[in-house]
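Asker: Sequence and predicted structure, then a few things I'm wondering about:
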Amino acid sequence: MDLAAARSLFSPEPGWLNTASYGLPPSTAWTALQAALDEWRHGRVSWEGWGESTARARAAFARLVDADEHDVTTGAQVSQLVGQLAASVPDGTVVLAPEEDFTSLLFPWLAQAHRGVVVRTVPAADLAAHVTPDVGVVAFSVVQSASGVVADVDGVLAAARAADAVTVADATQAVGWLPVDARRFDALVAGGYKWQLSPRGTAFLVTTAQLRARVVPSQAGWFAGDDPFASYYGPPLRLADDARRLDLSPAWFSWVGAAPALELLADVTVEAVHGWNVGLANRFRAGLGLAPGDSAIVSVDVPGAEERLAAAGVRAAVRGGRLRVSFHLYSTKADADLAIKALTS
């Protein structure tokens, strides 16, 4: 599918520049979700068809991040998935992370302090320089939530490898617009409800087989079984031998909406979306007299920005005391120009 055809599947009201908070669904996802809700309302079908959406979503996400779908775990939230990793590291592990990172990535590690896990935080820009030999885990966001800054992934990975540290990357603000290769990390996690255009309650974790072998499947239920439909009752523990062993039983309707959205992104390609998004972000930056950037998220300090944009009908966000605007597949040049006019008039 080409970019124009993909863009025709959205119906945003003008001025939506807040995908970094939540993304909008394509018509294919909206229609599928409404149909499932109607089936649920009237009791027309059994649930198995809804459950199949999780497998479709897993496969599409794997395409987006160049992963093998057997390495992809499905869950509900970033913190829930990271929590399994954090609870599985040895006592006394040292975790290094950016001080400004989102708490869904930080809190699961900090919650392990009772068994001696130490979390050191430094500015994101200095992360690679602070990877010392005693660091066991480096956890960081590929794109920072508040600022939109794209991490020095090459530098951080090189430093982590030199220290033999495990890398855990949060790609929530990246997957869907920024090309990401999940195979470069020991673990990559991403929430689905922003740039992946999916309902809230969808998230993914990609792990290497080596790391996964050390993770305790503490939230395992029937859906994590080798054969989920033969895992309803009784022992023994009989989990899948791939990443499904860490799966959380899916909230059906979230995944019904997620599958078509992820398949659309995979079909149109992240590279095409990246060019469109960053092009609009740089149009906005140029209108404010700023140099071009490399992110679909722009953070600027403009007095009264929130009020001025709201008066013009532009929906954005304020994070860290600065205006944050974000451009995605359905954003338009008119959206960017509307925001520029509101902030410069």
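Answerer: Yes, it's here. Only a predicted model underlies this, so the values are computations on that prediction, with no experimental measurement involved.
Asker: Every contact and neighbour count from this point should use C-alpha atoms.
Answerer: Noted.
Asker: so the residue nearest to residue 106 when sequence neighbours are not counted, which of the three states?
Answerer: Leaving aside its sequence neighbours, residue 106 sits nearest to residue 97 (C-alpha to C-alpha, 6 or more residues apart in numbering; 7.5 Å). Per DSSP: H, G, I helix; E, B strand; the rest coil, the secondary structure class of residue 97 is strand.
Asker: just residue 194 next, same as before
Answerer: Assignment for residue 194 (three-state DSSP): coil.
Asker: The structure to be compared is supplied as follows:
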Amino acid sequence: MSEVRGLFHLPEGGPYLLAHSVGCQPRSAMDVLGAGMLEPWRTAGGGAWSRWLETIETFRAAVATLLGVDPATVAPQTSVSAALFTLLSGLAPQPGKGVVLLSEQAFPTIGFVLAPLVRLGLTARFIPAREDPSDPATWERHFDGSVAAVIAMHVHSNTGLVSPVAEITALARRHGALSIIDLAQSAGILPTASREWGADALIGSCVKWLCGGPGAAYLQVREGAIPALQPLDVGWFAHEEPFVFDIHDFRYAADARRFQGGTPSIAPFALAAEGIRTVLEIGPERILANNRDCIAAFEDEASQSLDWSARSGTLCLVCDDAPGATAALSAAGFAHDFRGDILRASFHAWNAPDEAAALARTLRQAGVTFTPAC
């Protein structure tokens, strides 16, 4: 993958292992930002809107290609939190059916979004963190007819565990619940079989494996699920005919634009579309293959099998000496992070197996032992 490194600006220092946090900037990003945002503004002023809206449509098309869906089912969002609130606020209240099911291992923002939605009759039901979210039986134990929606992380950020998405969506269909899958830690590195999964909605951001920068997220809603969802967070771009300009006439757009809200930002979506394009040009399957080669090199150097084939692209390792580990890795120039005593290190297209081997060697020389997070 050495030829791929040249597609990205790599931060100064040693190996960059933070794709799970912020993906590297594509070298083409500046030109795309100029063409998609700045040049139309500079040359056309208010007349730039036609070009700017083309940028939004380019983003929708890029997400659709990535996920293998129709662009009409994709709505740009500012964040995963915004996408989730917009989606859940559109649920029609049903007596005795107000539970939203999720694991305590979900990213905290998911729980934060749910907390105030109690005002709309929605109550979170948390699967305890000690219960394995990668086991279908875990989800089945907590499902019943009171569940209105289920939210599953495709990948859990602190463990790398992968949810049994197809089984969860099947449970949701059986119980008449909306199924929502969070792709923030998986899109761009793991396959996203949206049609096979049968999920009602997919949410995700572009700042991590998709190398699209902050401020651009997406909400994808199954075509058949769109008509029943009437979000509260709307604006003129959620209107069926946004340029009618009749303040007394609001009609939801027939497609996923109903979730789009008000006037969109342009720059984040220009950058995100280019990040997705770059990842697709390389090929997510090639990125994953390189990732697995790097993990194999890490295991060989560590003389330790991690059995990571069914997990994400991020090594999540519980270290017996987290301060010692981060001191040694920082001194060696590795860009990494810790969540408590869990080391997180990701291998993207710009990484090589020798970097992964060096990571294991540095930990060994520091006397740090580790086990997979669970």
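Answerer: Right, received. Where do you want to start? From a predicted model like this one, the values you see are computed outputs, not experimental measurements.
Asker: what's the TM-score here?
Answerer: The TM-score (TM-score structural alignment, normalised by the length of structure 1) is 0.90; 341 aligned residues with a C-alpha RMSD of 2.4 Å.
Asker: thinking again about what came up before, may I have the residues that are in contact with the residue nearest to residue 106 of structure 1?
Answerer: For residue 97 of structure 1, the contact set (C-alpha atoms under 8 Å, 6 or more residues apart in numbering) comprises 106, 119, 120, 121, 122, 124, 127, 138, 139, 140.
Asker: What is the aligned counterpart of the last one in structure 2?
Answerer: This means residue 140 of structure 1. Counting by TM-score structural alignment, residue 140 of structure 1 lines up with residue 152 in structure 2.
Asker: so what's the closest residue to that match other than its chain neighbours up against?
Answerer: Leaving aside its sequence neighbours, residue 152 of structure 2 sits nearest to residue 181 (C-alpha to C-alpha, 6+ apart; 5.0 Å). Going by C-alpha under 8 Å, 6+ apart, residue 181 of structure 2 touches 151, 152, 153, 154, 165, 199, 201, 202, 203.
Asker: and residue 181 of structure 2, what pairs with it in structure 1?
Answerer: Match for residue 181 of structure 2 (TM-score structural alignment): residue 169.
Asker: try residue 272 of structure 2
Answerer: Match for residue 272 of structure 2 (TM-score structural alignment): residue 258.
Asker: How about the secondary structure of its match?
Answerer: Residue 258 of structure 1 is classified as helix under three-state DSSP.
Asker: would you list every one of the strands in the stretch 151-300 of structure 2?
Answerer: 178-182, 201-205, 217-221 (DSSP state E, counting those that start in this stretch).
Asker: Need those strands in CSV (columns: distance to residue 35 of structure 2).
Answerer: Formatted as CSV, these follow (distance: least, C-alpha to C-alpha, whole Å):
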stretch, distance to residue 35 of structure 2
strand 178-182, 31
strand 201-205, 23
strand 217-221, 21
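Asker: Most tightly packed of those strands?
Answerer: A comparison of the strands of the stretch 151-300 of structure 2 by mean neighbour count, using mean count of other C-alpha atoms under 10 Å, puts strand 217-221 on top with a mean of 28.
Asker: Residue 83 of structure 1: what's it in contact with?
Answerer: Residue 83 of structure 1 touches 108, 109, counting by C-alpha under 8 Å, 6+ apart.
Asker: do you know how far residue 40 of structure 2 is from residue 53 of structure 2?
Answerer: 11 Å (C-alpha to C-alpha, to the nearest Å).
Asker: likewise residue 136 of structure 2?
Answerer: 42 Å.
Asker: Which members of the contacts of residue 97 of structure 1 are positioned in helices?
Answerer: Those of these mapping onto helices are residue 106, per DSSP state H.
Asker: mind listing the helices in the stretch 201-350 of structure 2 by residue range?
Answerer: Here the stretch 201-350 of structure 2 has its helices, by DSSP state H, counting those that start in this stretch, at 267-282, 284-302, 322-331.
Asker: Apart from its chain neighbours, what residue comes closest to the aligned residue in structure 2 for residue 242 of structure 1?
Answerer: By TM-score structural alignment, residue 242 of structure 1 lines up with residue 255 in structure 2. Among residues not flanking residue 255 of structure 2 along the chain, residue 72 sits closest, at 5.7 Å (C-alpha to C-alpha, 6+ apart).
Asker: So that neighbour lies in a strand, does it not?
Answerer: No. Read with three-state DSSP, residue 72 of structure 2 is helix and lies in no strand.
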